[in-house]
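In: Coordinates only, no sequence provided:
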């Protein structure tokens, strides 16, 4: 009994220590975003300011185009997510519930695709987009991420756990394969779709590498790229507004995850991922 209590106490302490290490940069960012300038550069380390400097948020929203950066990020991540679902769900359904030649080979290629980082294909994609003349557009930010090996794998794992008899009954009732995918399969794997949406939105909302290559127009800057523009401006030397802008950009992801965390864990459990 004592050994079990000690083991649980040690495990809890390690988890709390890991959580503190991960959350510390965010807590420090929140602290700096509401601190006066003189306290930010003080030699004393204090999380709580003597007074709340809300002017930092006003400066962040007025001296830079943070609302535009947020809008661009929303357009890009939602565009990517919608197209990923449109293509990944039918592909996963075919791999999980349909029998055809080379199905194992195709699934093996999907798994191999998980091992290839996007940076390897970035230069060929950039050259192709330059030839097509679609750089500095929303399409340049969306198109490279529509094919998603991870999405196909995740949905395939979730769909493969659904009873085959359900799909056979739908075919007997006269439903087409397309109708089976969107009217039966997709609602049943909605928790997996929620989990995938969180992965996708988080990855592309925070992506700086590709927007830095594919766009040069400030009007198309996504949130991370917008932070770079903020640093280039005169107000960028003011750490308080900079941290306020970073907090505004980070907050939507945190809120979205807190609202969808139950569906997120259900989706991972349903897809068999550990």
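Out: Arrived safely, thanks for sending. Computed from a prediction, not measured in an experiment: that's the story for all the values here.
In: make it CA atoms for all contacts and neighbour counts henceforth
Out: Noted.
In: Quick check: chain neighbours aside, which residue is closest to residue 201?
Out: In space, and not counting its chain neighbours, residue 201 is closest to residue 77: 5.5 Å by C-alpha to C-alpha, 6 or more residues apart in numbering.
In: how far away is the closest residue to residue 84 other than its chain neighbours from residue 25?
Out: With C-alpha to C-alpha, 6+ apart as the measure, residue 146 is the residue that lies nearest to residue 84, at 4.9 Å, once sequence neighbours are left out. The span separating residue 146 from residue 25 equals 32 Å under the rule C-alpha to C-alpha, to the nearest Å.
In: alright, now check it against this:
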């Protein structure tokens, strides 16, 4: 006698198993709304920095004594400041100043950080120890304090502010490059290249440098946000571009005396700084996940 066992059909149980597997990669491939918003805002800031006249065609330095501390309206979207200057126009034109300082400072930090990190990673033990201890000593200072110390020595101004922020960003970048260089230095292909007599410059350019710059774009994007925030803070203290320059930090400094009667002169430039830094951080974290191979 034979027994036949018939399994009941249960499409309700089988369907989730068949459809849930491809759904997870689809979610991972989906675009995050926060990233889209951050990218759109950064595109607007870049447009304002490159062609501010397209967004705010007015003169950021033009004053109207009859419209002093006027609240936001259809004519002046962000109101006017204590001299009757249009705050919207100044915020838009200020993007160029703030981004220029931040980008220049980040460029200084990246260039110097890569050079110092390569030197420390490829140098002999004593030189590596000396450079590493120097970087550790600089890292012990908060970024703003380190920048303030430099400005106190050379004096305030846009150039000194930019260099100071670049120096303040340098230690972290250099330490990351040094760590990457030490890993690459111990790789088998590098040891073989040294054994075959490859010169030190060619070794660095062909084998070491291309393999240590991977995290640099991530650090540069996040560092740009830190640089813009530091530049605004130091300009607020009078260490950067001076009035009537439409720089975001300088606008915060000018508007703080009228915060009770004209909040828009301080709050709105502060919002521009905050959104820019947050957007750069979101973009940097996304790049970091891609670099680490975590596509969530």
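Out: Sure, I can see it. Bear in mind that the values here come from a model prediction, so they are computed numbers and not experimental data.
In: Count the residues that sit near the residue nearest to residue 84 of structure 1.
Out: One way to gauge burial is a neighbour count; for residue 146 of structure 1, by other C-alpha atoms under 10 Å, it gives 18.
In: Same question for the one 5 residues further on.
Out: Number of residues near residue 151 of structure 1 (other C-alpha under 10 Å) recorded here: 26.
In: Just give me the match in structure 2 for it.
Out: Residue correspondence to structure 2 (TM-score structural alignment): residue 151 of structure 1 is matched to residue 173.
In: same thing with residue 83 of structure 1?
Out: By TM-score structural alignment, residue 83 of structure 1 lines up with residue 108.
In: circling back to that earlier point, ok, the residue nearest to residue 84 of structure 1 - contacts?
Out: Residue 146 of structure 1 makes contacts with 80-81, 83-84, 87, as judged by C-alpha atoms under 8 Å, 6 or more residues apart in numbering.
In: Looking at structure 2, which of the residues you listed hold up?
Out: Among the contacts of residue 146 of structure 1, the contacts conserved in structure 2 (both residues aligned by TM-score structural alignment, their matches' C-alpha atoms under 8 Å) are 80-81, 83-84.
In: And the match of residue 151 of structure 1, how close does it get to residue 163 of structure 2?
Out: Using C-alpha to C-alpha, residue 173 of structure 2 is found at 15 Å from residue 163 of structure 2.
In: on that earlier part again, identify the residue nearest the match of residue 83 of structure 1 in space, chain neighbours excluded?
Out: Leaving aside its chain neighbours, residue 108 of structure 2 sits nearest to residue 166 (5.2 Å; criterion: C-alpha to C-alpha, 6+ apart).
In: hang on, that neighbour in a strand?
Out: No. Counting by DSSP: H, G, I helix; E, B strand; the rest coil, one finds residue 166 of structure 2 to be helix, located in no strand.
In: Against residue 230 of structure 2, how distant is it?
Out: Using C-alpha to C-alpha, one obtains 10 Å as the distance from residue 166 of structure 2 to residue 230 of structure 2.
In: which element is the spatially most central residue of structure 1 on?
Out: Centroid-nearest residue in structure 1: residue 202, 1.7 Å away (criterion: C-alpha atoms, centre = their mean). When elements are assigned from DSSP states H and E, residue 202 of structure 1 belongs to helix 190-205.
In: for that helix, packing partners?
Out: If contacts are counted by 3 or more C-alpha pairs under 8 Å, 6 or more residues apart in numbering; DSSP states H and E, helix 190-205 of structure 1 sits against helix 66-97, helix 149-159, helix 239-271.
In: Can you check which of the ones you listed gets nearest to residue 7 of structure 1?
Out: Taking C-alpha to C-alpha as the criterion, residue 7 of structure 1 comes closest to helix 239-271 out of these, the separation being 25.2 Å.
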